[in-house]
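Student: just coords:
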């Protein structure tokens, strides 16, 4: 191994540390408050959403955690998440599973969805986010680090063309 190959990984870590950036295992840069930074949707997801006629702003309701349906409160953890549609989202029918990532570092939970798995069909790439108005994805003050306790198990899910 050359000297450059040995030094490069350390240089990248040092540069990231000095600039204040942090990245998650999926390569998403984190802001100083622990929330994920901007991220583009993959071309594959954009193509799949066009094919399914899903447009930016199309929305539905989702059970945030398929393992805590109708629970109050619910606890979400940093990392992967499986959610379930409560009603149709375009051609994605009720009970379609949405797979994504949860970040609990900031004052509100951030959930980004990257895949949909309709019943009796193959998984398809998508770009969507969980949303609720009036700060209802704000985690409760008794949430421990790496977790978010929410008062509701249901949120809105909206199609996006990029994560901001």
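Tutor: Happy to help now that I have it. Because the structure is a prediction, the values reported are computed rather than measured. Residues are numbered from 1 along each chain as shown.
Student: C-alpha only now, for contacts and for neighbours.
Tutor: Noted.
Student: Show me where this protein has its strands.
Tutor: 22-23, 29-30, 39-40, 59-63, 74-77, 79-85, 97-103, 110-117, 124-131, 147-150, 154-159, 162-163 (DSSP state E).
Student: Make CSV from these and add distance to residue 16 to it.
Tutor: What follows is those, written out as CSV (distance: least, CA to CA, whole Å):
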stretch, distance to residue 16
strand 22-23, 7
strand 29-30, 10
strand 39-40, 17
strand 59-63, 36
strand 74-77, 25
strand 79-85, 22
strand 97-103, 20
strand 110-117, 23
strand 124-131, 27
strand 147-150, 25
strand 154-159, 31
strand 162-163, 21
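Student: Structure two is appended below for comparative analysis:
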């Protein structure tokens, strides 16, 4: 994280799914995800990509990011999670197994020291 000039707790807004930017509602599926930075994040400039994994089994979506790809650089390791307050990562009731519908396509990516 030092390479990216990021510390635990640092955060930035991301478009959760690069394929659904600007959507009022976003549908996410279990498996890999590509998110897009909406603002600077340490040495990462927008629109750098964040790569991670989505889990939809519980009442809220869990997204963990493992790598970042700067606009003009090589992919680097990252340890971050997507978060929003007020239950905004909670799945919509019409979500089916293996997928989640969220009311909004933006979240914050927070740097963490480990996944729990």
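Tutor: Looks like it arrived, so ask away. These numbers come from a predicted model, not from an experiment.
Student: Residue 51 of structure 1 is nearest to which of the strands of structure 1?
Tutor: When the strands of structure 1 are compared by CA to CA, strand 124-131 sits nearest residue 51 of structure 1, at 10.7 Å.
Student: now the closest one, how far from the centre of its chain.
Tutor: From the chain centre to the centre of strand 124-131 of structure 1 is a distance of 7 Å (CA atoms, centre = their mean, to the nearest Å).
Student: and it, which stretch of structure 2?
Tutor: Counting by TM-score structural alignment, strand 124-131 of structure 1 lines up with residues 76-83 of structure 2.
Student: Can you tell me the centre-most residue of structure 2?
Tutor: Most central in structure 2 under CA atoms, centre = their mean is residue 82, positioned 4.4 Å from the mean C-alpha point.
Student: do you know how far the residue lying closest to it once chain neighbours are set aside is from residue 38 of structure 2?
Tutor: Distance criterion CA to CA, 6 or more residues apart in numbering; nearest residue to residue 82 of structure 2, sequence neighbours excluded, is residue 109 at 4.5 Å. For residue 109 of structure 2, the distance to residue 38 of structure 2 equals 10 Å [CA to CA, to the nearest Å].
Student: which residues are common contacts for those two?
Tutor: 12-14 (CA atoms under 8 Å, 6 or more residues apart in numbering).
Student: tally of neighbours for residue 13 of structure 2?
Tutor: By other CA atoms under 10 Å, 20 other residues sit near residue 13 of structure 2.
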